[in-house]
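Trainee: Structure for this input, please:
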Amino acid sequence: MTRSGVQEEDRRESRPDGPDVPDVPDGLETKDDPGVPGGPEAKGTGGTGGGGRPRRARRALRWTGLALAVILAGTAGAGYLYYEHLNGNIQQDPLNLGDGKVAAPTPNAAGQTPLNILVIGSDARDSEENQQLGGARETFGSTPLADVQMLVHVSADRSNMSVVSMPRDTLVEIPKCTDPDDGKVHPASDGRVMTNQSLGHGGPGCTVATWQELTGIHIDHFVMVDFAGVVAMADAVGGVPVCVDADIHSRDAQGHGSGLKLEKGTHAVKGEQALQWLRTRYGFEDGSDLARAKAQHMYLNSMVRTLRENATLGNPNKLRRLAEEATSALTVDPGLDTVKKLYDLSDELRRVKPERITMTTMPNRYVGARVEPTEDAEQLFRLVREDIALDGKDAKKKPAEPREPDDPAAPDDEIAVQVRNGTRTDRLGAAGGRANTVAGLLVERGFTKAVADPSVLPSEERTLVRYPSADLEGDARSVAKSLGIPASSVQRSTDVSGVTLVVGADWREGTAYEAPESDDRTPESAEALNGADASACMKVDPAFSP
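Mentor: A predicted model of the protein is given here:
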């Protein structure tokens, strides 16, 4: 990994003691506000305190729009020495720190494959400049949290782009990760914890591993951006237009809020005001992280449109400043660690027109003060896995044939299968005896180790075959094939310990499974926003409208 002497010195600095800061900026209220997701009640669930290593390669902005916009801008035309200087600005970390692997998708007929980039933002404050912009000096040197995470999916034919945001307080199981610096092994989380804790388990590569475990989506790259880069980048492009439907001042009586102050209408924000927009939670809609994600989506869409339309980027000085700020702000995986690689990536991304960009938030439901993925979230993940555009403009296409698993299936009579009943629906109770019936079918077809679990699961809309690790994928595929269950319903899951067939609500009776017609629509609960929608406007909470 690339590290300068100054950065090594930064890593050795101890966390300074200091008085509490009463005026906590928005986004840092999770440190002392028990009433919001990520507050003190979460500290016992994942061990986020202590053990942090302040380092520049970890620092990143808690929002994600700029990271993609930087890539879209691209850099070119520098002389060799300047080119090497820019390369030296870029920080890198390993892509995946987990043991689990998700195979790359099958190429389409033209030999093209999709591109998946995880954009990560952290609340780390590990430099004086970033601390000054982010505030809260008591967080200096603490374990970073991945408070914003967005998956950017570019289709195989580069015709469309889909973005999926995950709320920071989503409950997930973080896999075992090994720190690339000191070899420390962070064990898998004991149960579900907040997804933002993954960054503290060795770095961004553990956040990548967590996403892959949850979604089954192969991730090609990750990108992070720091606070100082945000301020300078927004200035470099001349400001990013954003809209509020009423006057707003993001500040309450206790001092919570980003400080954003705008009059009703559209404004080109830049500098610290752009940072405030991206960090604002108090004042937007219901004051949740979901509202903040929506504001970030609007900013990102607007930034992309601005970069495409902004003639000032043809000015060499403007472009050089943009290149300098972009490379200094980035932390990436080794696959993106040079200007040339970033430029090549930008060339790929520039093919997508704004009207084919779709921003979404992972569908979720509250579990106390936290959230968890819903069935609609799995639908969204499936569309991404199968490279189906979220804007609904793809012609109906036959999914690519699944690749062969790395480990072939064992003989049928050696495969242990647990069959569970998930036929309950919102309107109907579980269909009696379904686990026994389907287990009997498997035994008749040679899977003599199939057994029925007498317990009844919560509703499962579709019949699924789940497996916990790559070495059992072939076994799971073999079970599904014997019953006519499509390959798209075979899923890796950390919720099972072996091959598990869940009989869903689509198979409440009979002995012949008929797969329902695939629904390729983006769930309404994903709150999709089109990249060309310049009319989007954030709704202001009247309590924050002066």
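Trainee: For the rest of this, base every contact and every neighbour count on C-alpha atoms.
Mentor: Will do.
Trainee: What helix or strand is residue 340 located in?
Mentor: Secondary structure assigned from DSSP states H and E places residue 340 in helix 339-349.
Trainee: Next, the structure of the following sequence, for comparison with the previous one:
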Amino acid sequence: MAHSDVQREETRPDVRPSEGPGPETSGRHGRRRARRKHRLLRWSATTLAVLILGSACGGYLYYRHLNGNIRKGERSSGDSKAHKTEANAAGQTPLNILLIGSDSRNSAENVKLGGSRDNRGNPPLGDVQMLIHLSADRKSAAMVSIPRDTRVDIPKCKDPDTGRTYEATTDIINTSLARGGAGCTLATWQNLTGVYIDHWMTIDFSGVVRMADAIGGVNVCVRQNVWDRPTAAVPGGSGLKMRAGTHKVQGKEALQWLRTRHAWGSDLMRARAQHMYLNSMIRTLKGQNVFTDTPRLMDLAEAATKSLKVSEEIGSVKKLYDLGMQLKSVPTDRITSVTMPNVEDPRNRDHVIPDGANADKLWEMLRDDVSLDKNGKASKAKKTTEATEAPSAPDGEIGVLVQNATASSTLGPVSGRAGTITQALVRKGFSQASKDATAGLSEDRTVVRYPSADLEGDAQRIAKSLGIPLSSVKKSTDVSGVTLVVGADWRTGTAYPKQSAAKAGDLPGNSDAINGSDTGQCMDVYSVYRW
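Mentor: Here you go, the predicted structure:
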């Protein structure tokens, strides 16, 4: 009924008030109450909608605020040709993230925390470098450190911020950050290890302090009283001072723990102390109900987004949250921390270099996604280690180019390898084999590459004739025909050396492995820094 009709009905002359409240009078009062009720409902619904919309807008604005905190940069800024590990039988791939701690003094806050005012304005160095490896099935993880004073080959890099190009050089690995940013450090790691790295994250002194405060502190342990201070013989020091035993550190004290080097005796022991801290931090976060405690979660989100600079493909709160949840799902007894096996650098006793076969074994385990611990169960999924053989042309019609890429980070190339293997192929009937005279190539592992599906069978035939596993035959757009790249793993002979498969937990003895569930770890203090 229209509103005007209601008004006419209420003023009809045949309504007799003297007869008392009849049915029509009751109807008028009922309609008024109904209208007031409807107005109340409309007001309540409008208020509720405003509150919901306000909360949603507030949440959206806060999400935008957090995203705005995040600084981003190019994933890679250097020459590198590392390839992603192939998916396992379930279609899963491992995830590798490079964590870089910079010594930047380019802010008053960092100078206050890190001293060395004379270094303000200088390009930062990557004094902490650690690869976080999550297995394809997300059931195990590894934290792998390379000491900052490791001499390595740094590739040609272009700084994405300044446009400056840095030519390839040999130097200690912490200088790579100053030669093209985190993307150059990532490329350096890839060339050294052969491990494809998906993302990088950097954090500076003030970022460490913010994160340590947001977490609320983590437990660390020293066996003797420690004071990392300047001495008559050695200047500097982190300032860390604590008594023997277990202590909860946060804020500036957490930064001092992570920066301490002299009191532990070496940069290698600093890596161990950092592993202890991170393991303790992971245990602490797992023991807290962070994801059901909104204020704590907001504090952590604020600290993390203000503290980190990340490669652009993970430059959002959602993607960082997803990464955190993937790491959170790994049990602590399946997390292993190690330091790259190393030996003294013959050129400079203050530096180190990778320890040949031991370092190569660690890199192989990471490339092949072999867990560094022995606590996992064998997968029931059928492993597909070999590719299906494809048809090939007759041996004499297969064209193949052989390249010498036997140079490694610690050893120079073996002269004449391309010619030797080419001759061996010709003797086997591959008359169209030829050698590539390009010098300076470097590949950790031998590989046969082909550009298109019609040449896959030819590439497999070349590999099979030399004993190279079919899993080392790869499709690649970097080649125009079948190309055999003789890597650093094949330095002698004409038959590819049989490779023994790496086993879970079978780590080199000098990798200083620590399990994430080990709460009994405690640092020894170098006698000069005891008090």
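Trainee: Just the TM-score for the two chains, thanks.
Mentor: The TM-score (TM-score structural alignment, normalised by the length of the second structure) is 0.73; 436 aligned residues with a CA RMSD of 3.8 Å.
Trainee: quick revisit: in the helix holding residue 340 of the first structure, what counts as buried?
Mentor: Using 16 or more other CA atoms under 10 Å as the test for burial, helix 339-349 of the first structure gives 339, 342-343, 345-346, 348-349.
Trainee: okay if I get these as JSON lines plus distance to residue 397 of the first structure?
Mentor: Supplementary listing: the buried residues of helix 339-349 of the first structure in JSON lines, determined by distance: CA to CA, whole Å:
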{"residue": "339", "distance to residue 397 of the first structure": "36"}
{"residue": "342", "distance to residue 397 of the first structure": "31"}
{"residue": "343", "distance to residue 397 of the first structure": "31"}
{"residue": "345", "distance to residue 397 of the first structure": "26"}
{"residue": "346", "distance to residue 397 of the first structure": "27"}
{"residue": "348", "distance to residue 397 of the first structure": "23"}
{"residue": "349", "distance to residue 397 of the first structure": "23"}
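Trainee: residue nearest the centroid of the second structure?
Mentor: Note on the second structure: the residue nearest the mean C-alpha position is residue 97, at 0.9 Å, using CA atoms, centre = their mean.
Trainee: Am I right that it is in a strand?
Mentor: Yes - with DSSP: H, G, I helix; E, B strand; the rest coil as the criterion, residue 97 of the second structure is assigned to a strand.
Trainee: how big is the offset of the helix holding residue 340 of the first structure relative to the second structure?
Mentor: Once the two models are superposed, helix 339-349 of the first structure sits on average 1.3 Å from its counterpart in the second structure (mean CA distance after the TM-score superposition for the first structure).
Trainee: Skipping adjacent residues, who's closest to residue 490 of the first structure in space?
Mentor: Leaving out its chain neighbours, the residue that sits closest to residue 490 of the first structure by CA to CA, 6 or more residues apart in numbering is residue 465, at 4.8 Å.
Trainee: Check residue 220 of the first structure too.
Mentor: Nearest in space to residue 220 of the first structure, with sequence neighbours left out and distances taken as CA to CA, 6+ apart, is residue 116 at 5.3 Å.
Trainee: got it, and residue 384 of the second structure?
Mentor: Closest residue to residue 384 of the second structure apart from its sequence neighbours, by CA to CA, 6+ apart: residue 89 at 6.3 Å.
Trainee: Map residue 214 of the first structure onto the second structure.
Mentor: Under the alignment (TM-score structural alignment), residue 214 of the first structure pairs with residue 192 of the second structure.
Trainee: count of neighbours near its match?
Mentor: Residue 192 of the second structure is flanked by 24 other residues according to other CA atoms under 10 Å.
Trainee: wait, isn't it in contact with residue 152?
Mentor: Yes - contact between residue 192 of the second structure and residue 152 holds when scored by CA atoms under 8 Å: they sit 7.4 Å apart.
Trainee: tell me the angle of the particular helix or strand that has residue 40 of the second structure in it relative to helix 317-328?
Mentor: With secondary structure defined by DSSP H and E, residue 40 of the second structure is part of helix 23-69. Compare the direction of helix 23-69 of the second structure with that of helix 317-328 by axes from the mean of the first three to the mean of the last three CA atoms, to 10 degrees and you get 70 degrees.
Trainee: if we can go back for a sec, so what secondary structure elements neighbour the helix or strand harbouring the match of residue 214 of the first structure?
Mentor: Secondary-structure assignment from DSSP H and E places residue 192 of the second structure in helix 182-193. Using 3 or more CA pairs under 8 Å, 6 or more residues apart in numbering; DSSP states H and E as the contact test, the elements touching helix 182-193 of the second structure are strand 151-154, strand 199-203.
Trainee: Just put these in TSV and tack on mean neighbour count and distance to residue 117 of the second structure.
Mentor: Written out in TSV, the entries for these read as follows (neighbours: other CA atoms under 10 Å; distance: least, CA to CA, whole Å):
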stretch	mean neighbour count	distance to residue 117 of the second structure
strand 151-154	23	27
strand 199-203	24	19
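Trainee: Can you add distance to residue 358 of the second structure and give those back as TSV?
Mentor: As requested, those are arranged in TSV below (distance: least, CA to CA, whole Å):
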stretch	distance to residue 358 of the second structure
strand 151-154	16
strand 199-203	25
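Trainee: Please tell me how far residue 262 of the first structure sits from residue 419 of the first structure.
Mentor: The spacing between residue 262 of the first structure and residue 419 of the first structure, counted by CA to CA, to the nearest Å, is 57 Å.
Trainee: Just the strands from the stretch 151-300 of the second structure, written as ranges.
Mentor: With DSSP state E, counting those that start in this stretch as the definition, the stretch 151-300 of the second structure shows strands at residue ranges 151-154, 157-158, 165-166, 169-172, 199-203, 218-222, 226-227, 241-242, 245-249.
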